[in-house]
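Q: can you look at this prediction? I've put the sequence above it.
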Amino acid sequence: MGKTLLKNANVVNEGVIEELDLLLEGDYISRISKDISDADATVIDLEGKYILPGIIDDQVHFREPGLTHKGTIASESRAAVAGGITTFMEQPNTNPQTTTITKLEEKHAMAKETSYANYSFLFGGTNDNLEELKRLDKNACSGIKLFLGSSTGNMLVDDELVIESIFSNTEMVISVHCEDETTIRQNLEAYKEKYGEDIPIQYHPLIRSEEACYISSSKAISLAKKTGARLHVFHLSTGKEMDLFKNDIPLEEKKITAEVCIHHLWFSDADYLDKGTLIKWNPAVKTAQDRDILWKALLDDRIDVIATDHAPHLLSEKENPYTSAPSGGPLVQHALPAMLEKYLEGVISLEKIVEKMCHNPAKLFDLDKRGYIKEGYFADLAVVSLNDPWQVSKENIVYKCGWSPFEGNSFKARVTHTFVNGHLAYENGKLSDKRNAKRLTFNR
């Protein structure tokens, strides 16, 4: 690829914003300084723009294999790159499920051939694959995923002895979806008795309730403390759960960590009236008060990571009645612009966005030479303009499913360039056909 020299940009890294030049050579950042000159380099002047480390999304569902009418590794990684996301960790509830070492390696082989962003996959724990999990090498993938509440793919793990055995038999990060299935089923039956199959969508956060979330997450945390497991709680949605997390030690010393997703920071139950099942997620989007407490916990470091839980479905599927409309929505293309909007509103700093979307995922999953802008690190970069308004429309949506919960929304900031291992993969609305993605490696 030769050399690329990025000039005059505001570099956001490790709590500091500084105007610097970056020299990229091959896959790596070779030099960071003021006023770099190199006659052999292609020069890109980024004056007025900001360079962030490439965003690392620790939770996506790219639907391949088995559900490729919704999305593929190729289509959704392209959308991710258009949104400044250079690295993703994909979930195991595909068809077939990623619950054997063979299926895990098959997924890595697919991504090697088709992904536009760096990739790894989570290995799915089930009620009956403990022996396979014990054989899993700790560097084979980003971590373990347990569905302690049901989701797309029916991977519910509800045998408490199995859960404790999994917690006791791996050094890897165990990421969990926490909702209590018994509570949800009881709530659902009560609303079905009243409304039948077409339950009004505004009752979704009462069916998949605060109580269901808290029961499950508190149990998981208690078990992690008992076993010493390394626990990461995905997509928190309630204010009540924030009492379960601590901010009195550095991330490197935490055994129990927390994630929040874009939709739980952006939407509230007031939005169901307008958005309907387009914002049906599991866990559910809840009240504005829950959202406010999630923001507070994010900013005071009880919550460590921001992710997307990108989970595309066809619009025709989402338009089904409540009980048959799938949960999930596409988010990777618009996650960073949404967070930049919150920066421009004064809610969060650029430095904190980078901490939660770049540095912390890299630390938490022990990624090798990613998540920071440092000499010798892979040149994964997102360049953003903070004053270049645009509107989300069908014409500029990259997702295979062709829709977004942000459709019609105007953002003031946009991603202008994305570099994946030094390759300019996206520039001013145009995606490169060339791929330079790599399988993630780890320092474990």
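A: Good, I have the coordinates.
Q: contacts, neighbours, all on C-alpha from now
A: OK.
Q: distance check, residue 377 against residue 371.
A: 9 Å (C-alpha to C-alpha, to the nearest Å).
Q: same question for residue 14.
A: Separation of residue 14 from residue 371 (C-alpha to C-alpha): 10 Å.
Q: now the common contact residues for the two.
A: The contact sets of residue 14 and residue 371 overlap at residue 359 (C-alpha atoms under 8 Å, 6 or more residues apart in numbering).
Q: which of those two has more neighbours?
A: Set residue 14 next to residue 371 and count neighbours by other C-alpha atoms under 10 Å: residue 371 wins out with 29 against 15.
Q: quick one, helices of the stretch 201-350 of the chain?
A: 204-207, 210-227, 262-266, 272-275, 288-299, 315-318, 335-344, 350-354 (DSSP state H, counting those that start in this stretch).
Q: put this next to the first one:
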Amino acid sequence: MKTKLITNANIVNEGKVFEGDVLIKGQYIEAVGKDLSSRSADVIIDAAGKYLLPGVIDDQVHFREPGLTHKGNIHSESRAAVAGGVTSFMEMPNTNPPTFTQALLEQKYVIASQNALANYSFFIGASNDNLEEVMKTDITRVCGLKIFMGSSTGNLLVDDPKVLEHFFSRFPSLIAAHCEDEGTIRRNTALYKEKYGEDVPIACHPLIRSEEACYLSSSFAVKLAKKHGTRFHILHISTAKETSLFDNSIPLEQKKITAEACVHHLWFNDADYARLGTRIKWNPAVKTAHDQQAILNAVLDDRIDVIATDHAPHTWDEKSNTYFKAPSGGPLVQHSLVAMLELYHQGKIKLEKVVQKMSHHPAILFQIEKRGFIREGYFADLVLVDLDAPWKVGRENIVAHCGWSPLEGVTFRSTVERTFVSGHLAYSLGAFDESKMGERLRFDRK
């Protein structure tokens, strides 16, 4: 097995920053310490002045395969991931066809085994009529069950209260949910259509997909989870009011109800619609500066447990439509880590907290085997960053298949130099090594 030695790095891990070396043997971290330079290695990387972090684990992405590959695919979007220091991803079931069966789920794993540069897992999706199929899920090999409790169409929207009761009472592992109240959104949509017709301004998006819509659904879901003792994870919190639903008085390992913040809700607010329009149209919507700050506060005080992207690429032509025709979502997986490091540069968050929320906590929350930390015996999922190497986001350096980003024109002070995926140097100084694909994530669950 080939060995790689990273020397003189500033290692950010488990609440500390310290100078040290990391020895990689095959897929695993062989040793972490000082003065490992006496060890022989096939490859030696001098990381003096650079920072070595555990690879980012993104618990919410939409890589569009199968069926929507004009927007992106597992290969293209996993390339964007490793270019951004994301070494593992968990992908959502709203593909075409939706991932409602074990057979369709396994088809995704086959595609990923052949095409994903990062490590991978896939959620099985809930519908109003696939409960028994969902119950066949091997929870040691699948990250969880995704329920769209709003913001969807067709059978992806689970709106039958009896069906929700069954899922929450019976599924033996983690349920993740998109929470927006569909009835509230429909009423708000009708009001704004009455006022503006089909030409509703994009600035009305957070008023249509309102705080009320988010809180009604999130609070209902939390109540349901408490009733049944469900292991429940709410995705992409977008309002200050919702942060009151979560607890920071107990360790993450003991929490039954957890929450995620997304980079776009930490980076943008409703003042940005005038400049960026439908490029920042997401569900749930980007809301006020007050909401933005409250979400960051909840990240900092551990009411919100993880930071992810909800990476959801669409073509430029699709996003360039009018309000109702432009789809929601945008590409962020390449820029999530550098965006959070920019907030570090701005004094808003510590490096240790960025690593905790993007690497340690996803691993703990999903009970991922041997990932998310720089520890001897763990998989060598690592990212080496230069905190003082500015670069500007432009179409010439965007890796995602869609070729655009809501962050175009932003200059980031930090650069991802190298990304190791299970010991393999998948990305180095702008170049990809696709000779080895990522690994299927395993979960330490009974």
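A: Cool, got the structure. From a predicted model like this one, the values you see are computed outputs, not experimental measurements.
Q: about what we covered before: residue 37 of structure 1 is nearest to which of the helices of the stretch 201-350 of structure 1?
A: Minimum separation from residue 37 of structure 1 across the helices of the stretch 201-350 of structure 1 (C-alpha to C-alpha) falls at helix 350-354, 27.5 Å.
Q: chain center to the very next helix or strand once past that closest one: distance?
A: Later in the chain than helix 350-354 of structure 1, the nearest helix or strand by DSSP states H and E is helix 360-364. Taking C-alpha atoms, centre = their mean, to the nearest Å, one finds helix 360-364 of structure 1 lying 12 Å from the centre of the chain it belongs to.
Q: cool, stretch 349-357 of structure 1 as well?
A: Using C-alpha atoms, centre = their mean, the offset of stretch 349-357 of structure 1 from its chain centre is 14 Å.
Q: show me the contact partners of it.
A: 12-17, 52-53, 55-57, 299, 304-307, 339-340, 343.
Q: now these: which count as buried?
A: 12-13, 17, 52-53, 55-57, 299, 304-307, 339-340, 343 (16 or more other C-alpha atoms under 10 Å).
Q: in strands, which of these fall?
A: In this view, those that belong to strands under DSSP state E are 12-13, 17, 52-53, 55-57, 305-307.
Q: which of those sits closest to residue 385 of structure 1?
A: For these, the residue nearest residue 385 of structure 1 by C-alpha to C-alpha is residue 52; the value is 11.1 Å.
Q: surely the closest one touches residue 9?
A: No - assessed by C-alpha atoms under 8 Å, residue 52 of structure 1 is found out of contact with residue 9, at 10.0 Å.
Q: what residues of stretch 91-108 of structure 1 count as buried?
A: For stretch 91-108 of structure 1, by 16+ other C-alpha under 10 Å, it's 91-94, 97-101, 103-104, 107-108.
Q: need the residues you listed in CSV (columns: distance to residue 47 of structure 1).
A: As requested, the buried residues of stretch 91-108 of structure 1 are arranged in CSV below (distance: C-alpha to C-alpha, whole Å):
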residue, distance to residue 47 of structure 1
91, 38
92, 42
93, 43
94, 43
97, 46
98, 44
99, 47
100, 49
101, 47
103, 46
104, 43
107, 40
108, 38
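Q: how long is stretch 298-306 of structure 2 end to end?
A: 10 Å.
Q: would you check the span in structure 1 matched by it?
A: Using TM-score structural alignment, the residues of structure 1 aligned to stretch 298-306 of structure 2 are 297-305.
Q: equivalent analysis for stretch 327-340 of structure 2, please.
A: Per the alignment by TM-score structural alignment, stretch 327-340 of structure 2 matches residues 326-339 in structure 1.
Q: what about the matching stretch, distance to the chain center?
A: On the basis of C-alpha atoms, centre = their mean, stretch 326-339 of structure 1 sits 9 Å off its chain's mean C-alpha point.
Q: contact partners of stretch 277-284 of structure 1?
A: Contact with stretch 277-284 of structure 1 is made by 151, 179, 201, 204-205, 208-209, 213, 235-237, 263, 272, 285, 318-319, 322, 325-329, 405, as judged by C-alpha under 8 Å, 6+ apart.
Q: can you give the distance of that stretch from its chain's centre?
A: 16 Å.
Q: what helix or strand is residue 21 of structure 1 located in?
A: strand 16-25.
Q: so which of the helices of the stretch 201-350 of structure 1 is nearest residue 81 of structure 1?
A: Using C-alpha to C-alpha, the nearest of these to residue 81 of structure 1 is helix 335-344, at 10.9 Å.
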